[in-house]
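**Q** okay, predicted coordinates and the sequence, questions at the end:
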Amino acid sequence: MTRYQPRHTADVRDTGRRLLVRGGAAATVMGAATLGLPGAAQAALPMLRYGSRGSAVVTLQKKLRTLGYSVSTDGIFGPNVLRNVKAFQRRAKLGVDGIVGPNTWAALDRATSGGSEPDPQPEPSDPKPEPSDPKPEPKPTGSRPMLRPGSRGSHVTYLQRQLSSHGFWVGSIDGSYGHLTSQAVMCLQKTYGLGRDGVCGPNTWSAVGRISRPRAAYYSGNGIEIDLRRQVLRVVEGGRVKWAFNTSTGTSRTPTPRGTYRNFRRVNKMDYSPLGKLWRPVYFYRGYAIHGSTSIPGYPASHGCARVSNAAMDYIWARNLAPIGRSVRVY
């Protein structure tokens, strides 16, 4: 798309200078923001904490989502935002107070612009060892509690680490059993042929005890595999499964077409298509895409696309895991 170059740049700068003279410090921020000077956006962003509301909170939420954290963009700094801000601060080696001040804003800016801030969960290739579980690993039977959405504590943290370190994407490792942990558990259950309820009971704990990284079925290089029988989407890089995601593909009436394709179009927003509302879709064949959704059950439920969670799709975009030209095998 051709970029439009604004005319009369000098007039805009002169306007900024006039505002600086007339308005003092407040005008300085306004003038800098108008001109897009470095640091202008950061200077204008307020300190945020639990209970804050407004457009600045939306900006914060969008940055967290870009980094793979599971938050909504409702402009409300609630418990979930607080939890994820603290998780980011821990990973960024900041003071963990849940308050978004200048240092946290700066770290978020660096991370979302391709800087060196850490990811919301460790990459499988991270050479640094994972922290040990806060409590000794329980016996394989009986003593492991049933975990489900809403569960918290060291057992959840251990489960999340096991899943993440073996390629099952969980989002943040925060000791809280939320939607993304449930999705990762469901992905594990599908991989090991268990009941697909997203709850970690005895059978799932047994699978966790023998967990290994999923293997690529077709690619020795880079590609995306959509396993229709297991309902699992695997991102393969260098012949190794980087991440496995829970997915829901087409029903028997609206099946996902089998075959080998290539990503040819990406839409970085909600796309309203004949197959429904698709969050940040990556199209691989005609109108069929990998896209985010709020509903990814344990069974085929889509109109033919491959659904993943909205947060997973945000992560796929942030890490460029589904670029244009990437091969997609549906089988």
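**A** Cool, the structure landed.
**Q** drop to CA atoms for contacts and neighbour counts, all remaining ones
**A** OK.
**Q** just the element for Leu64, please.
**A** Taking DSSP states H and E as the criterion, Leu64 maps to helix 55-66.
**Q** and that helix, what does it pack against?
**A** Contact analysis of helix 55-66 by 3 or more Cα pairs under 8 Å, 6 or more residues apart in numbering; DSSP states H and E lists helix 79-91, helix 102-112, helix 310-318 as its packing neighbours.
**Q** and those helices as TSV, adding distance to Lys128 and mean neighbour count?
**A** As requested, the helices and strands packed on helix 55-66 are arranged in TSV below (distance: least, Cα to Cα, whole Å; neighbours: other Cα atoms under 10 Å):
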stretch	distance to Lys128	mean neighbour count
helix 79-91	13	20
helix 102-112	19	17
helix 310-318	22	23
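**Q** turn those into JSON lines, including distance to Leu147.
**A** Conversion of the helices and strands packed on helix 55-66 to JSON lines gives the following (distance: least, Cα to Cα, whole Å):
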{"stretch": "helix 79-91", "distance to Leu147": "19"}
{"stretch": "helix 102-112", "distance to Leu147": "32"}
{"stretch": "helix 310-318", "distance to Leu147": "21"}
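**Q** so for Pro274, which of these sits nearest?
**A** When the helices and strands packed on helix 55-66 are ranked by proximity to Pro274, the top entry is helix 310-318, at 19.3 Å, counting by Cα to Cα.
**Q** next up, a structure to set beside the first:
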Amino acid sequence: MNTHQPRHAAGTTRGVLDRRLLMRGSVAAALAAGLGGVGVVAPAHAATHPLLRLGSRGTAVRELQRKLLDAGYEHMGVDGIYGPSTRGAVMALQRDHRLVVDGICGPNTWAVVDRLAGSGGGGGGETATESSGSHPLLRSGSRGSAVTRLQRTMRANGYWHTGNDGVYGHTTAQAVMAVQKVHGLARDGVCGPNTWAVIDRLNRPRGRTTSGTVMEVDLGRQVVIFVVSGRTRWVLNTSTGKSGWRTPRGRYRIFRQVNRMDYGPLGALWRPKYFNGGIAIHGSGSIPGYPASHGCARVSNAAMNYVWGSGLAPIGRRVWVY
């Protein structure tokens, strides 16, 4: 009895330990398999995508900064220092993609950054091989490499949308419509043969401003052009004043802004920036290919979020309506 009891106890202990280890291994495997896309980061991924926050430095910060610029989130530059400007760009991206807006680049934010940059490959323009590929009819809901090629070409030439993710969403359709307006095509937001022909030879459009920083509202082409230091930074699709409510031509400055939905007698304006009385550039859920507003310059809500986050239209910014 004295010799049997210790052996039995030891065997029981080893069995319990073995079962615990087996259970832990099974749980870990299940988590790795089932939750890998929801925040469980593999060691290799964690090594190249560390948690970044205000004050972080190094090559990972440079990678993040470069990809943010490629995705259209402006900051002071690729210097490897996670300063207030980089944090602001991260917060704008988080806001646009419905993440927790904390300014910290963790696994979920990295996943969006990599997706917008083209699966982590950075934001280069389309290659000759890509240009010679197929040109399928693309419209809202389309997905795939042809959509990514279209998106990359538009962003590289100043037509804003939320990123090169291969999904033909609302802002991609808006960018296509802006291209169509600038080049005198049918304004339907669908990329067919005529639009592809323009995309294949697309260039960055010029505004009328040759120096300085101005927000131009082109009434004839129904686009908003942000000119920075005399060069077109971004072009946005817009819808200005309809008949009886024409947007007045002239030179103005942004003098008031409301960082929320602003309700007025003529409707709701998302995050408006006013430049002429009650006339503003603001976000809207409806930006057709023709003038339809009560005098304002409508852009998509996502575009308006970007205008705020990037600092393109602060109080005092010059506005030229022509």
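**A** Perfect, I can see it now. Worth saying up front: this structure is predicted, and the values here are computed from it rather than measured.
**Q** for the second structure, give the strand that spans the most residues.
**A** Scanning the second structure for the longest strand, with DSSP state E as the assignment, gives strand 267-276.
**Q** Provide the aligned range in the first structure for that one.
**A** Strand 267-276 of the second structure corresponds to residues 276-285 in the first structure, going by TM-score structural alignment.
**Q** swap in stretch 165-178 of the second structure?
**A** Aligned using TM-score structural alignment, stretch 165-178 of the second structure spans residues 174-187 in the first structure.
**Q** all helices for the stretch 1-150 of the second structure, in order.
**A** Using DSSP state H, counting those that start in this stretch, the helices assigned to the stretch 1-150 of the second structure run over residues 4-34, 43-48, 59-70, 84-96, 107-116, 128-131, 145-156.
**Q** and the ones you listed as a markdown table, adding distance to Ala303 of the second structure?
**A** Output for the helices of the stretch 1-150 of the second structure, formatted as a markdown table (distance: least, Cα to Cα, whole Å):
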| stretch | distance to Ala303 of the second structure |
| --- | --- |
| helix 4-34 | 35 |
| helix 43-48 | 31 |
| helix 59-70 | 15 |
| helix 84-96 | 9 |
| helix 107-116 | 16 |
| helix 128-131 | 27 |
| helix 145-156 | 13 |
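**Q** which of the ones you listed sits closest to Tyr263 of the second structure?
**A** From the helices of the stretch 1-150 of the second structure, taking Cα to Cα, the stretch that ends up closest is helix 84-96, at 21.7 Å.
**Q** how about that closest one: buried residues?
**A** Ser85, Thr86, Arg87, Gly88, Ala89, Val90, Met91, Ala92, Leu93, Gln94, Arg95, Asp96 (16 or more other Cα atoms under 10 Å).
**Q** residue in the first structure matching Asn301 of the second structure?
**A** Across the alignment, which pairs residues by TM-score structural alignment, Asn301 of the second structure is matched by Asn310 of the first structure.
**Q** could you pull up the residues touching its match?
**A** Trp279, His291, Gly292, Ser293, Thr294 (Cα atoms under 8 Å, 6 or more residues apart in numbering).
**Q** give me the subset of the residues you listed lying in helices.
**A** Of the positions in the contacts of Asn310 of the first structure, not one sits in helices, assigned by DSSP state H.
**Q** now for those residues, which pair is the farthest apart?
**A** By the measure Cα to Cα, His291 and Thr294 form the most distant pair in these, at 10.4 Å.
**Q** and the two? Which one has more around it.
**A** Summary of the neighbour comparison: His291 of the first structure and Thr294, criterion other Cα atoms under 10 Å, with His291 having more neighbours (27 against 12).
**Q** from Met313 of the first structure, how far off is that one?
**A** 6 Å (Cα to Cα, to the nearest Å).
**Q** can you give me the strands in the stretch 101-250 of the second structure?
**A** Counting by DSSP state E, counting those that start in this stretch, the stretch 101-250 of the second structure forms strands over residues 214-218, 223-228, 231-237, 250-253, given from the N-terminal end onward.
**Q** mean deviation, the last one versus the first structure?
**A** Think strand 250-253 of the second structure. Strand 250-253 of the second structure differs from its equivalent in the first structure by a mean of 0.4 Å after superposition (mean Cα distance after the TM-score superposition for the first structure).
**Q** give the other helices and strands that that strand contacts.
**A** Taking 3+ Cα pairs under 8 Å, 6+ apart as contact, the helices and strands that strand 250-253 of the second structure lies on are strand 267-276, strand 318-321.
**Q** quick one: closest of these to Leu31 of the second structure.
**A** When these are ranked by proximity to Leu31 of the second structure, the top entry is strand 267-276, at 41.0 Å, counting by Cα to Cα.
**Q** now do the same for Arg152 of the second structure: its match in the first structure.
**A** Pairing criterion TM-score structural alignment: the partner of Arg152 of the second structure within the first structure is identified as Arg161.
**Q** was I right to think its match contacts Asp174?
**A** No - taking contacts as Cα atoms under 8 Å, Arg161 of the first structure lies outside contact range of Asp174: 9.6 Å.
**Q** what's the overlap in contacts for His291 and Met313 of the first structure?
**A** Shared contacts of His291 of the first structure and Met313 (Cα under 8 Å, 6+ apart): Trp279, Arg280.
**Q** would you mark the buried spots in stretch 280-288 of the first structure?
**A** Buried positions in stretch 280-288 of the first structure, judged by neighbour count with 16+ other Cα under 10 Å: Arg280, Pro281, Val282, Tyr283, Phe284, Tyr285, Tyr288.
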